[in-house]
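> could you look at this predicted model? Sequence included:
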Amino acid sequence: MSKINKVVILGAGNLATQLAIALHDASVNIMQVYSRTMQSASILAEKVNSTALSDVKNLVVNADLYIFALSDKALQPVLDQMPIPIGDVVHTAGSIPMDIFDDYTECYGVFYPLQTFSKNRKVDFSSIPICIESNNLGLQEDLMELAERISTNIHLIDSEQRKQLHLSAVFTCNFANHMYSIGQKLLAEKDVDFDLLKPLIKETAEKVQELDPVSAQTGPAIRFDKEIMTKHENELKDLPDFQKIYRFVSESIFTMHSEKK
């Protein structure tokens, strides 16, 4: 029998919203939703049949787990307002060590879903990696059981591994999406529809499901085709920031593949 059935969600942003909905759909009782603004808390609370609040001093004291799904910069200020001691707690951050909870409670951990989230785009949690860490074996087992209710992809990952995982995710998700934004802007200048790139984006993502990324690399930079690269850089002469990105990334690609040989 699971020991985690009553949960409080602290946060109402992208991750908090999708995690709360997934847990609610798995029959977990979301007792309360906290947000700095009552409006944000209320919007999420309504979706998961919960109670909204904007003051942590009004948190219930009998929850099985308090999930801090807050931005990195918001976590410490909210913790400083919490009643001490508090119950079992976890955070969902990729770059914050587990021991941030040291002075606040005895049992704590991390419940880190590795995915990009948006409030209004529901995701299928069943394949999302959920990275678990805890200072307490009993809580670790409970967190793994909770994770198994929403995902089949559970991993025990310590704080150092998670920090590197988060850094890698910034490159593979946030930076990759920024490249899409640059591509969209370049096409818009010539009145070309960004949808033309979507099959290419899809194939690029699908290819690394079968090949390692280094083997999947293509393009002029891998062979350092100076003629094509110079033409591209000249086309970017009025966009110096993009030109710098093009040059730097191209050199990085060439260097990585030169080292592979």
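Noted; the coordinates are in hand.

> please make it C-alpha for all contacts and neighbour counts, starting now.
OK.

> just the element for Phe111, please.
According to DSSP states H and E, Phe111 maps onto strand 108-113.

> elements contacting that strand?
strand 89-91, strand 130-134, helix 137-148 (3 or more C-alpha pairs under 8 Å, 6 or more residues apart in numbering; DSSP states H and E).

> nearest to Pro199, of these?
Proximity to Pro199 (C-alpha to C-alpha) singles out strand 130-134 among the helices and strands packed on strand 108-113, at 28.7 Å.

> what angle sits between that closest one and helix 137-148?
Relative orientation of strand 130-134 and helix 137-148, computed by axes from the mean of the first three to the mean of the last three C-alpha atoms, to 10 degrees: 170 degrees.

> residues contacting the strand holding Phe111, please?
For strand 108-113, the external contacting residues (C-alpha atoms under 8 Å, 6 or more residues apart in numbering) are 88-94, 98, 101, 128-136, 139-140, 143.

> for Lys185, grab the count of nearby residues.
14 (other C-alpha atoms under 10 Å).

> ditto for Leu23
Leu23 sits with 20 neighbouring residues when counted by other C-alpha under 10 Å.

> doesn't it lie inside a helix?
Yes - counting by DSSP: H, G, I helix; E, B strand; the rest coil, Leu23 falls inside a helix.

> please enumerate the helices of the stretch 151-261 of the chain.
Ranges of helices within the stretch 151-261 of the chain are 159-169, 176-189, 198-207, 213-216, 226-235, 240-260, based on DSSP state H, counting those that start in this stretch.

> putting a second one here so we can go through both:
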Amino acid sequence: MDIKVSIIGSGNVATHLSKALKNSGATLLHIWSQNFKNAQALAATVSATAVDTISQITDDGSDLVIIAVKDDAITEVASALVNRKGLVAHTSGAASLADLSQLQNYGVFYPLQTFSKHKELNFNEVPICLEANNDANFQLLKNVATALSKKVYEVATDQRKILHLAAVFACNFPNYLYGVAQQLLAQHQLSFDIVRPLIAETAHKVQTALPTEVQTGPAVRNDEQTMAKHEKLLQENPDWVNIYQLLSEQIKKSK
């Protein structure tokens, strides 16, 4: 892929995206981060140059600048690129396309996945959701996305915000509940390894069926005695009791 890209950010998304771009044949020019040492570390990994000011990312270099920072910082970062004529895209699921409207050419390049810096993943399977302020910019983003992934979608801001919300329910909340399970097990000298196969099978089921079709457990069976026993076991942690009761009631209603 004959394109020059600069990355603003050095976190999980920036790290995986930079590596995927390099592996696809793109040239990584500049990496900027609030933490210059982090920028240097990522730049060394993808044969780029770390810069200490965003103004060093100029029009005569990068074809595309990707902003991969926390949502609250996107507008501020974009303001430092206001004189740039080339394309700038952010990677946020929750921020709107309009958050970059102070720029001339802008878009969204949202990879819908959970990223951890030190865990490799197959970017070819990562859905990438695109949006841009005009057709030419969309086509450029699409060319980049299709070089990285076989799952590329045109998704408008309002739809993307729903996708991001759905991802919180599908990923972030279950992971918190895994943490509750781990703490419960640890309190009773049991290993989290025992439930890993259960977690894997639950995730595997919904690859071929809808969640409501494969729901199991005491709540869906309306097993009141078992649920009462569970709540008693949780009585030392009222927050967990509340979570248990709320989710159980919602599962009952979903039948």
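Now that the structure is in, tell me what you want to look at. Just so you know, these numbers come straight off a predicted model, no measurement behind them.

> give me the TM-score for this pair.
For this chain pair, the superposition-based TM-score is 0.97 by TM-score structural alignment, normalised by the length of structure 2; 254 aligned residues with a C-alpha RMSD of 1.1 Å.

> winner for burial among the helices of the stretch 151-261 of structure 1?
Mean neighbour count, computed with mean count of other C-alpha atoms under 10 Å, is highest for helix 159-169 among these, reaching a mean of 16.

> could you check how far the closest residue to Thr92 of structure 1 other than its chain neighbours is from Thr204 of structure 1?
Spatially, and ignoring its direct neighbours in sequence, Thr92 of structure 1 is nearest to Tyr112 (4.5 Å; C-alpha to C-alpha, 6 or more residues apart in numbering). Counting by C-alpha to C-alpha, to the nearest Å, the separation of Tyr112 of structure 1 from Thr204 of structure 1 is 26 Å.

> just Ile128 of structure 1 next, same as before
For Ile128 of structure 1 relative to Thr204 of structure 1 (C-alpha to C-alpha), the value is 20 Å.

> same thing with Ser258 of structure 1?
For Ser258 of structure 1 relative to Thr204 of structure 1 (C-alpha to C-alpha), the value is 22 Å.

> and for Val78 of structure 1?
Separation of Val78 of structure 1 from Thr204 of structure 1 (C-alpha to C-alpha): 40 Å.

> map the residue nearest to Thr92 of structure 1 across to structure 2 for me.
By TM-score structural alignment, Tyr112 of structure 1 lines up with Tyr110 in structure 2.

> also His178 of structure 1?
Aligned partner of His178 of structure 1 by TM-score structural alignment: Tyr176.

> about what we covered before: now the contacts of strand 108-113 of structure 1: which count as buried?
The neighbour count (16 or more other C-alpha atoms under 10 Å) marks 88-94, 98, 101, 128-134, 139-140, 143 as buried among those.

> hang on, Ile7 of structure 2 in a helix?
No - counting by three-state DSSP, one finds Ile7 of structure 2 to be strand, located in no helix.

> would you confirm that it contacts Asp63?
No - contact criterion C-alpha atoms under 8 Å: Ile7 of structure 2 and Asp63 do not qualify, at 11.3 Å.

> same drill for those two, tell me which one is more crowded.
Comparing Ile7 of structure 2 with Asp63 by other C-alpha under 10 Å, the one with more neighbours is Ile7, at 31 against 19.

> now do the contacts for the more buried one.
By C-alpha under 8 Å, 6+ apart, the contact set of Ile7 of structure 2 is Ala14, Ser18, Leu28, His30, Ile31, Trp32, Val65, Ile66, Ile67, Ala68.

> can you check Ala74 of structure 1 too?
Here Ala74 of structure 1 is in contact with no residue (C-alpha under 8 Å, 6+ apart).

> state the helix or strand in which it lies.
Per DSSP H and E: helix 72-79 holds Ala74 of structure 1.

> average offset of that helix relative to structure 2?
After superposition onto structure 2, helix 72-79 of structure 1 sits on average 1.5 Å from its aligned residues (mean C-alpha distance after the TM-score superposition for structure 1).

> and the gap between Ala132 of structure 2 and Phe109 of structure 2?
From Ala132 of structure 2 over to Phe109 of structure 2 the distance is 9 Å, taken as C-alpha to C-alpha.

> do the same with Ala145 of structure 2
In this view, Ala145 of structure 2 and Phe109 of structure 2 are 8 Å apart by C-alpha to C-alpha.

> quick check: neighbours shared by the two?
The contact sets of Ala145 of structure 2 and Phe109 overlap at Ile128 (C-alpha under 8 Å, 6+ apart).
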